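Engineer: what would the 3D arrangement of this be:
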Amino acid sequence: MEFVIKISQFLLSLSLLIVLHELGHFIPAKLFKTRVEKFYLFFDVKFSLFKKKIGDTVYGIGWLPLGGYVKIAGMIDESMDTEQMAKEPQPWEFRSKPAWQRLIIMLGGVTVNFLLAIFIYIGMSYFYGDNFLPNNNIKDGVLIESTVANNAGLLTGDKILAVDGNSIENFSEISEKVLFGKQVTVERDGEQVSITLPEDFLAQLIDANESRFISLRQPFVVVQVPDTSANKLSGLKKGDVIVGLNDFKTKYADEVILGLEKYSGQNVSATVLRDGQETKLPLSISEDGKLGLVYAPASTPKTLEALGYYKFETKKYGFFESFPVGLTKAKDKLSSYWDQLSAIFSPSTGAYKGVGGFKAIFDIFPNVWNWQYFWNITAFLSIMLGVINLLPIPALDGGHVVFLLYEIISGRKPGDKFMEYAQVVGFVILIALMLFANGNDIYKAIFK
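Structural biologist: Model (predicted):
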């Protein structure tokens, strides 16, 4: 059932993005009286799952869910219809239109992608508001769950104040900022410490399979005490929080683990928080530093607040307030994704090792249906699709835009043969990139 939910969200999001992107090309083409021969969701290699001709356009759904397309008459595109291009240009064809009209048609798809992301972020701001943990409310620093990060100089208990001189306002920003940053300023034992991250920090994390390297420090919450546990009769109950072992304070789970190592093979007096009150219980720790029970971190912000660990904040926005907030979120996500893309194309960072294909996109959707998560992921994917399509690679919108700008500036139109060769080169590049991205997914699934 979880797989069905994930694949449903994945296909719904992908379909929505593809249809709206292609609609961004379709509408201006129609406005400029350019014939659109096909409008397809997914690719129809050899056959279609559905197709219907309305007017001059065949609308359909292909069987290969790797994208979609509109086939515009008189345009050298993925259809590689050289037979049509060999004929005399017709007034309804793309190649017969002024360069400025062709430019608008080509920019239509990415324009819709960016507008869709802005619209979603505005809507989410209005309907959901923001629930977040201010960085100032993290009094005892963060949890570092990575040997790579430890080797770089980051330690559990560090309060991360700034990255590359930019202060951190929200806890949710920390991981991404550090991931693509160079200089991290932390507060440690009351003093500010500056840490220079290695240039290939991201690559080291990927190689070590430690993508989750910074998280919130959480309490040690008892979930279950099995019948086979040596502490079955200790009095521990589900929901108890261990906050001390003998004289060793263990406010957080990482401190409990340190305490268990310290007192391994011993009987200790544990301080347990239950219903807001502290009580003492005798516990037995095994030689390998285990209590023989199941524990978990607190599951929700509400639980963490009730236990007195953190204070979350909620902001609600009125209808008109949500517009600048949504626009700022879209701008920040665009900037963030551009930073990621820049890192990927810089071999020294090793970020290319983290590039993923369709499985990587599939994996970011949750196992439960949550509309807030769905729209948040869809908005980010829309920005990602817009940025990628603007890359100056022939066969992508950005490649066509480059040639059109050259034509507008120079007054000389590239020849059809040149455009055909450029399209082939673009396809080779795109196929290579797709093979690399999806190959990374396969490698990680097998070896990581």
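Engineer: use CA for all of it now, contacts and neighbours both
Structural biologist: Will do.
Engineer: distance from the chain centre to the lengthiest strand in the chain, please.
Structural biologist: Taking DSSP state E as the criterion, the chain has its longest strand at strand 36-54. With CA atoms, centre = their mean, to the nearest Å as the basis, strand 36-54 stands 30 Å off its chain's centre.
Engineer: for stretch 312-332, same thing?
Structural biologist: That offset, for stretch 312-332, works out to 19 Å (CA atoms, centre = their mean).
Engineer: contacts for that stretch next, please.
Structural biologist: By CA atoms under 8 Å, 6 or more residues apart in numbering, the residues outside stretch 312-332 that reach it are 117-126, 128-134, 137, 301, 305.
Engineer: and the closest residue to I257 other than its chain neighbours, what element?
Structural biologist: Distance criterion CA to CA, 6 or more residues apart in numbering; nearest residue to I257, sequence neighbours excluded, is G289 at 7.9 Å. Under the criterion DSSP states H and E, no helix or strand holds G289.
Engineer: and this one, so I can compare the two:
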Amino acid sequence: MEILIKASQFILSLSLLIVLHELGHFIPAKLFKIKVEKFYLFFDYKFSIFKKKIGDTVYGIGWIPLGGYVKISGMIDESMDTEQMALPPQPWEFRSKPAWQRLIIMLGGVFVNFVLGIFIYVMLMWVYGERYLPNENVKDGIWVTNKLAENLGLQTGDKVLTVDGEKVKKFGSLSLEFINGNRYQIERDGQVIDKEIPEDFISQLMDRGKEAGAFLAPRYPFVIAAVSEDSPNKGSDLQTKDIVVAINGNAIKYFDEAKAQLNIFKNQEIQVTVKRGDKIKEILVKITDDGKLGVATLQLPFSDLEKLGYYKLADNEYSFAEAVPAGLNKSWKTLTDYAKQLKKIFNPSTGAYKGLGGFISIGSVFPEEWSAESFWNITAFLSIVLGFMNLLPIPALDGGHVVFTLWEMITGRKPGDKFLEYAQVVGFVLLITLLLFANGNDIFRLFN
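Structural biologist: Got it, this is the predicted structure:
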């Protein structure tokens, strides 16, 4: 059922983005009196799930969910309609229109994607606001949870100050900042230290296997979720949601502080102090030979940690006037972060190409339960990413057509139809190769 919910959200989001992107091409084409032969959601190789002709245009839904398209008369596109291009140009065709009109048509889809992403982010800020843990409120530093963070040169208790010279605002964005960054600055025991992020950090991140997950986290209290069946403390007075605040009289605030204390008392009976609601209780426990209590731990949500006084969250509400700049800022941050990631993908030494994903990766980011806020957040992100990707100067993408049109406008020389046909084929081969690689990565990760 969870997979169905994820898939439904993915298809809905993808369909919305494709239709609106293609409308960005369709509307200016019609305004400039160009004939649009087809408007399709998904590709219709050999047959269509649905199609209906209205006026000069056939509207339809294809069966290959790899995108969508509008077939504009007199334009060399993915349809590769060379027969039409061999005929004399007609006044209603794309190729007969001035370069500035053709440029507007080609930029229309990208324009819609960016405007849609910004609009959604503005509305999300207005309706939901922002609730997050400010990085500066992690007063006692981070919790290093595995070897990857240690390889970065981090230690539990470090306070991350900046990445690439930029102050980190939200703790939740810290992992992404390390992925995109090249250097960082921390405070350790009152001393400010500058460190380099290894060039192959993303490769290490992708190669972790069973250690996959967050490589650093805020420090959490030692909260008991349950006593294990084989625990020597089964039947003791330890209860769910007890917070361990001292071990044999030695005060602890965070779970990571407990390990060293417990190791001192292996195979011994000691007193642990727990906070239960508003009460403090002393409980006699037995420590195992590997220095554990034999309990499962509970990671409380930030809202509970705030009530307990561990962290102070930022809870920003915006009027519509305030939501506009906030949404613009988030859109810009999304765009620049993605550009940084793409730059690393094209550098083989980073290993970032290992993280490239296809439809499974995209679908997996949607939640297992319907959440309007999550759905629109992801859709806004995908809209901006789609706009950025389509701007890349690759033949067969909008950006490729834009480059050729700008060349014509600057030099006064229009590229020949044969050149454009060959460029379209090259671009299409590149895109298919990228698509196969990205989805191949998904399948490889799925089976590993």
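Engineer: just the TM-score for the two chains, thanks.
Structural biologist: The TM-score (TM-score structural alignment, normalised by the length of the first structure) is 0.96; 446 aligned residues with a CA RMSD of 1.6 Å.
Engineer: touching, the residue nearest to I257 of the first structure and G265? I think so.
Structural biologist: Yes - between G289 of the first structure and G265 there is a contact under CA atoms under 8 Å: 6.9 Å.
Engineer: ok, average deviation of stretch 10-23 of the second structure from the first structure?
Structural biologist: By mean CA distance after the TM-score superposition for the first structure, the fitted stretch 10-23 of the second structure averages 0.8 Å away from its aligned residues in the first structure.
Engineer: and that stretch, which residues are buried?
Structural biologist: Within stretch 10-23 of the second structure, the residues scored as buried using 16 or more other CA atoms under 10 Å are F10, S13, L14, S15, L17, I18, V19, L20, H21, E22, L23.
Engineer: stretch 431-448 of the second structure now?
Structural biologist: For stretch 431-448 of the second structure, a neighbour-count test (16+ other CA under 10 Å) marks L431, L435, F437, A438, N439, N441, D442, R445 as buried.
Engineer: who's more crowded, G289 and G265 of the first structure?
Structural biologist: G289 (18 against 15; other CA atoms under 10 Å).
Engineer: so what does the more buried one match up with in the second structure?
Structural biologist: Applying TM-score structural alignment, one finds that G289 of the first structure aligns to G291 in the second structure.
Engineer: what sits up against the longest strand of the first structure?
Structural biologist: 15, 18-19, 22, 26, 29-30, 56-73.
Engineer: now intersect these with the strands, please.
Structural biologist: 57-72.
Engineer: quick one: which of those residues is nearest to K237 of the first structure?
Structural biologist: Distance ranking of those against K237 of the first structure, using CA to CA, places P65 first at 49.9 Å.
Engineer: to what extent is the closest residue in space to that closest one that isn't next to it in sequence buried, counted in neighbours?
Structural biologist: Leaving aside its chain neighbours, P65 of the first structure sits nearest to F42 (4.7 Å; criterion: CA to CA, 6+ apart). Neighbours of F42 of the first structure under the rule other CA under 10 Å: 22.
Engineer: the ones in strands among the contacts of strand 36-54 of the first structure, buried ones only, as a ChimeraX selection?
Structural biologist: Command for ChimeraX, covering only those of these found buried under the criterion 16+ other CA under 10 Å:
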select :57,58,59,60,61,62,63,67,68,69,70,71,72
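Engineer: how far off centre is the helix or strand encompassing I105 of the second structure?
Structural biologist: Counting by DSSP H and E, the element that carries I105 of the second structure is helix 99-128. Counting by CA atoms, centre = their mean, helix 99-128 of the second structure is centred 19 Å from the centre of its parent chain.
Engineer: residue range for that helix in the first structure?
Structural biologist: Going by TM-score structural alignment: helix 99-128 of the second structure matches residues 99-128.
Engineer: show me what the helix or strand hosting I5 of the first structure is packed against.
Structural biologist: Assigned by DSSP H and E, I5 of the first structure belongs to helix 2-31. Helix 2-31 of the first structure sits against strand 36-54, strand 57-72, helix 99-127, helix 358-363, helix 371-389, with contacts defined as 3 or more CA pairs under 8 Å, 6 or more residues apart in numbering; DSSP states H and E.
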